[in-house]
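Undergrad: Sharing a model prediction with you, sequence too.
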Amino acid sequence: MLLHSSPDLKSMNKPKIRMRREDIRPDENLCDYCTAKCCRYFALSIDTPRTAADFDYLRWYLLHDRASLFVEGTTWYLLVHTTCKHLQDDHRCGIYETRPKICRDYTTHECEYDDSYTYDWYFETPEQIEEYANARFNTPETFRSPKPQLSVLN
């Protein structure tokens, strides 16, 4: 049996109007106004980098499409920008009744509906993490390849 969660008529008829959380009535569902931020990425905490080799691994992460890193407090995270395969066009879950436990445990009480995605540190490119590591270790060009030899053409 294929399970498919179809949206109710009430949620289909509501446009995705940007509303402030505090303006949504208690009898309304916050998800009716959201574009499913929580279903468009996942973040995993990672070990705090301590050595140049650790930062080289972080650089490797950032060489991959749709990956970034962020730091909140003292905790480092790998952030993968990817959409859940079961997110429907109406921004609802296509497997709501059988969704994973992590999704079941997630509530709108403290969700990122109105979060601006600001972090203590945020890295999107390998060059950014290189610059950070170079400054931390006070060793310019730690991760750079040796400068190629110039050949003279005759």
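TA: Thanks, I have it.

Undergrad: make it CA atoms for all contacts and neighbour counts henceforth
TA: Noted.

Undergrad: Please, where are all the strands along this structure?
TA: Remark: strands assigned in the chain by DSSP state E are 42-46, 67-72, 75-80, 121-123.

Undergrad: list the helices and strands the first one packs on?
TA: Based on contacts counted as 3 or more C-alpha pairs under 8 Å, 6 or more residues apart in numbering; DSSP states H and E, the elements that strand 42-46 packs against are strand 75-80.

Undergrad: Indicate which one of the strands of the chain is closest to residue 96.
TA: Smallest distance to residue 96 across the strands of the chain (C-alpha to C-alpha): 17.8 Å, for strand 42-46.

Undergrad: then this one, side by side with the first:
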Amino acid sequence: MLDTKVRREDLEPGQVLCEFCTAKCCRYFALPIDTPTEFSDFEFIRWYLLHDRASVFLDDDTWYLLVHTTCKHLRDDHMCGIYETRPQICRDYTTDACEYDDDWCYEKYFETPEQIWEYAQAIMPKRPGQSIRSPKPPALPILS
């Protein structure tokens, strides 16, 4: 039998969308960060990306630090283990516009420090004395 994803509009009265979801909203948190305007700002973002399970994205002109980490109270059935005492941010969250059927596309998405540094070098004005060429790679060792 083909396992298909339930569409929001097909939910029966009384059914809750969370019963059909893998709890995407409980597997990360994203915090807005200052828009980078200087190389030093990109250095901070580069530092974020040196950490495991971190990424940075741009959505609607706002930059975010995204930390891919699962809530410690998420149960194996993808439901909340502390539902009655969950934090206010969880209480305020609704499934009205949640990412249940979202494709997770962002304007810009960076997963590595190399990606953000390459982006910074492409959009930022050249610094005094900085060449428009890439730095010379190190010489390869001579084999005997």
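TA: Yep, it's here. Since the model is a prediction, treat every value here as computed from it, not as a measurement.

Undergrad: Distance to residue 135 of the first structure added to the strands of the first structure, as a markdown table?
TA: Shown next, in a markdown table, are these (distance: least, C-alpha to C-alpha, whole Å):
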| stretch | distance to residue 135 of the first structure |
| --- | --- |
| strand 42-46 | 21 |
| strand 67-72 | 17 |
| strand 75-80 | 18 |
| strand 121-123 | 14 |
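
Undergrad: So for residue 30 of the first structure, which of the ones you listed sits nearest?
TA: strand 42-46 (20.4 Å).

Undergrad: For residue 112 of the first structure, find the nearest of the strands of the first structure.
TA: Comparing the strands of the first structure by C-alpha to C-alpha, strand 42-46 comes nearest, at 12.8 Å.

Undergrad: Against residue 80 of the second structure, how distant is residue 91 of the second structure?
TA: 11 Å (C-alpha to C-alpha, to the nearest Å).

Undergrad: that older thread, would you turn the strands of the first structure into TSV with distance to residue 148 of the first structure and mean neighbour count?
TA: As requested, those are exported to TSV (distance: least, C-alpha to C-alpha, whole Å; neighbours: other C-alpha atoms under 10 Å):
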stretch	distance to residue 148 of the first structure	mean neighbour count
strand 42-46	34	13
strand 67-72	29	19
strand 75-80	32	18
strand 121-123	28	17
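
Undergrad: which residue in the second structure lines up with residue 100 of the first structure?
TA: Residue 100 of the first structure maps onto residue 87 in the second structure, with residues paired by TM-score structural alignment.

Undergrad: Likewise for residue 109 of the first structure?
TA: Aligned partner of residue 109 of the first structure by TM-score structural alignment: residue 96.

Undergrad: Could you measure from that match over to residue 16 of the second structure?
TA: 11 Å.

Undergrad: what does residue 29 of the second structure give?
TA: 22 Å.

Undergrad: And for residue 9 of the second structure?
TA: To residue 16 of the second structure, residue 9 of the second structure is 11 Å away according to C-alpha to C-alpha.

Undergrad: Which of those two has more residues huddled nearby?
TA: residue 16 (12 against 7; other C-alpha atoms under 10 Å).

Undergrad: So the more buried one versus residue 80 of the second structure, what's the distance?
TA: 13 Å.

Undergrad: do the same with residue 103 of the second structure
TA: From residue 103 of the second structure to residue 80 of the second structure the distance is 23 Å (C-alpha to C-alpha).

Undergrad: ok, now residue 30 of the second structure?
TA: 19 Å.

Undergrad: Geometric centre of the second structure: which residue is closest?
TA: Of all residues in the second structure, the one closest to the mean position by C-alpha atoms, centre = their mean is residue 66, 3.7 Å from it.
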